[in-house]
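Student: Sequence unavailable; structure follows:
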C-alpha cells in the first residue's frame, strides 16, 4: 500500500499582520511563523522515507517542501506540478478577509468551505482540479506498496482531494490548515483518507 501525504504550506502572515486572501497570483514567501511550521513538519517527517515529492510553483509551497526534504539525505528531487497551484480569487485576490466577506456574504463563503462551490468572480475549475488529483492517485496506485509520496500545495487546491477518494472520515472538514497534512492510503483497488488536518 502506497501513501500520499498532502501538506498545506506554512503561514504567510504573522500575528499582527493584515491577513489577506492570498491566491495563485500572489506569490508570498513564508512568514516567520510559516518557517517555524515548515521546520515542525520537517521534524515530523524526518523518519519517513519520501519516494517522490511534488509542489506547486508558488514559493510558499516550494519552501515548505524544501524544508521537509532537507531533513533527509536520501530525499528525492522536488517536482513542480502546475495543477497544484493555488486558485485565483479574482476580485478578492490579496484583499483583507473582512472586505471579501463584505463583497460575497457569509452564505457564499460557507458554500465554498463546505461544498467547494466557488463564489462569484473566483477563477477556479473544480473538475480540472479533481481530475488532477484523480490522475495523481492513479499514478501512485502503480507504485511499490511502500512508496511515500509528498505533495505540498495550498488550501484552495487541497480541498478538492476528498472528492475523488473512495473513503474519508465522517464530517471531514475539507479545509486544510496551514502547516497541516493529510494521509491517504492508495492501492490499485481503493483510496482512503486515514488522517486529515494533522499538525506536528
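Tutor: The structure has been received and is ready for your questions. Small disclaimer: the values here were computed from a predicted structure and weren't measured.
Student: Going by C-alpha atoms from here, please, whenever you check contacts or count neighbours.
Tutor: OK.
Student: Show me the longest helix that occurs in this structure.
Tutor: What stands out as the longest helix in the chain, according to DSSP state H, is helix 126-141.
Student: Tell me the helix or strand right after it.
Tutor: strand 148-153 (DSSP states H and E).
Student: ok and that following strand relative to helix 126-141, angle-wise?
Tutor: Strand 148-153 runs at 160 degrees relative to helix 126-141, counting by axes from the mean of the first three to the mean of the last three Cα atoms, to 10 degrees.
Student: Other residues contacting strand 148-153?
Tutor: With contacts defined as Cα atoms under 8 Å, 6 or more residues apart in numbering, strand 148-153 is touched by 2-9, 48-56, 61-62, 64-65, 84-86, 140.
Student: What is the next helix or strand after it packed up against?
Tutor: Once the chain leaves strand 148-153, the next helix or strand it forms, by DSSP H and E, is helix 155-158. Judged by 3 or more Cα pairs under 8 Å, 6 or more residues apart in numbering; DSSP states H and E, helix 155-158 is in contact with strand 2-8.
Student: ok, structure two:
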C-alpha cells in the first residue's frame, strides 16, 4: 500500500505574519507560489493516484503549481482549515493579551457569530476521520500514494487521528508552509514516515 502525502499550502500574507487563517480565502504570496513550484520535484518522484484538496484557493493553487498538468484534483471540504471563529485573523500574541496562556489545542475558540461560528477541536477531528476513511479507501484501491493538499492545523489534527490519538495531539506536530509529510504503516501500525520536509 502507498502512503498519504500531506502537503501544506505555500505562504500567504497571513501565514507569513502568524495570523490565524481559517476560512478567509487568501491567495498565495509571490514567495508562496515559488514554494509551491519547488514542491513539484519531490512530488514527481511519487506515484500519486488520487489527490484530495481543500477548496480554499491557497491549497488549490499549491496543488496546481506542484502537480503535473492533467492530474485530477478532487476538492474535499473536509480538508478546510479549522474555523477559528472570533479569532480569525488574530495572532496568538494578540489573543494572549486578553487570555493569558491561551492555547488553541487546549482552549479552543469562541464563536464569531453566524458567519464564523467557530469549531471545536472534536468537530475538526470528526472531519479528519471522514477524510481519512476516504483516503484509506483510495490507498487500498490503487496501491499508490494519495496526496492531501490542505492547511497546517487540519493536517496536524488528521495526523493525530491517523495515529489513533486524540485530536489535541495535533499540537505536538509543527508543520511549516510548503512542506511534505508522509503517513504510512509499519507492518499494520499507522506511523509517521516523514515530517515537515522542505522541498
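Tutor: Happy to help now that I have it. Note that the structure is a prediction, hence the values are computed from the model and not measured.
Student: Would you mark the buried spots in the longest helix of structure 1?
Tutor: Across helix 126-141 of structure 1, burial judged by 16 or more other Cα atoms under 10 Å covers 126, 129-130, 132-134, 137-138, 140-141.
Student: Mind putting those residues into a markdown table with distance to residue 26 of structure 1?
Tutor: Below are the buried residues of helix 126-141 of structure 1 laid out as a markdown table (distance: Cα to Cα, whole Å):
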| residue | distance to residue 26 of structure 1 |
| --- | --- |
| 126 | 20 |
| 129 | 19 |
| 130 | 23 |
| 132 | 22 |
| 133 | 23 |
| 134 | 26 |
| 137 | 28 |
| 138 | 31 |
| 140 | 30 |
| 141 | 33 |
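Student: farthest pair in those residues?
Tutor: By the measure Cα to Cα, 126 and 141 form the most distant pair in the buried residues of helix 126-141 of structure 1, at 22.5 Å.
Student: What about residue 2 of structure 2, how many residues nearby?
Tutor: 21 (other Cα atoms under 10 Å).
Student: shouldn't it be in contact with residue 143?
Tutor: Yes - the pair residue 2 of structure 2 / residue 143 is scored as a contact, 5.3 Å apart, by Cα atoms under 8 Å.
Student: Tell me the one of the buried residues of helix 126-141 of structure 1 nearest residue 115 of structure 1?
Tutor: Nearest to residue 115 of structure 1 among these is residue 126, at 10.8 Å by Cα to Cα.
Student: Tell me which residue of structure 2 lines up with the closest one.
Tutor: Alignment note (TM-score structural alignment): residue 126 of structure 1 maps to residue 121 of structure 2.
Student: before we move on, the earlier item: and the longest helix of structure 1, how far from structure 2 on average?
Tutor: Helix 126-141 of structure 1 differs from its equivalent in structure 2 by a mean of 3.0 Å after superposition (mean Cα distance after the TM-score superposition for structure 1).
Student: the inter-axis angle of that helix versus strand 2-8?
Tutor: Angle of helix 126-141 of structure 1 versus strand 2-8, following the same axes, to 10 degrees, is 140 degrees.
Student: Do a quick rundown of the helices in structure 1.
Tutor: 32-44, 59-69, 97-104, 106-115, 126-141, 155-158.
Student: Give me the buried positions along the shortest one.
Tutor: The one in question is helix 155-158 of structure 1. So, applying 16+ other Cα under 10 Å, buried residues of helix 155-158 of structure 1: 155-158.
Student: re the thing from before, give me the common contacts of residue 2 and residue 143 of structure 2.
Tutor: Contacts common to residue 2 of structure 2 and residue 143, judged by Cα under 8 Å, 6+ apart, are absent.
Student: ok so, going back, dump the helices of structure 1 to CSV, plus distance to residue 189 of structure 1.
Tutor: Converted to CSV, those look like this (distance: least, Cα to Cα, whole Å):
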stretch, distance to residue 189 of structure 1
helix 32-44, 29
helix 59-69, 29
helix 97-104, 41
helix 106-115, 26
helix 126-141, 8
helix 155-158, 22
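Student: and residue 184 of structure 1, which of these is closest to it?
Tutor: Here helix 126-141 is closest among those (Cα to Cα), at 9.3 Å.
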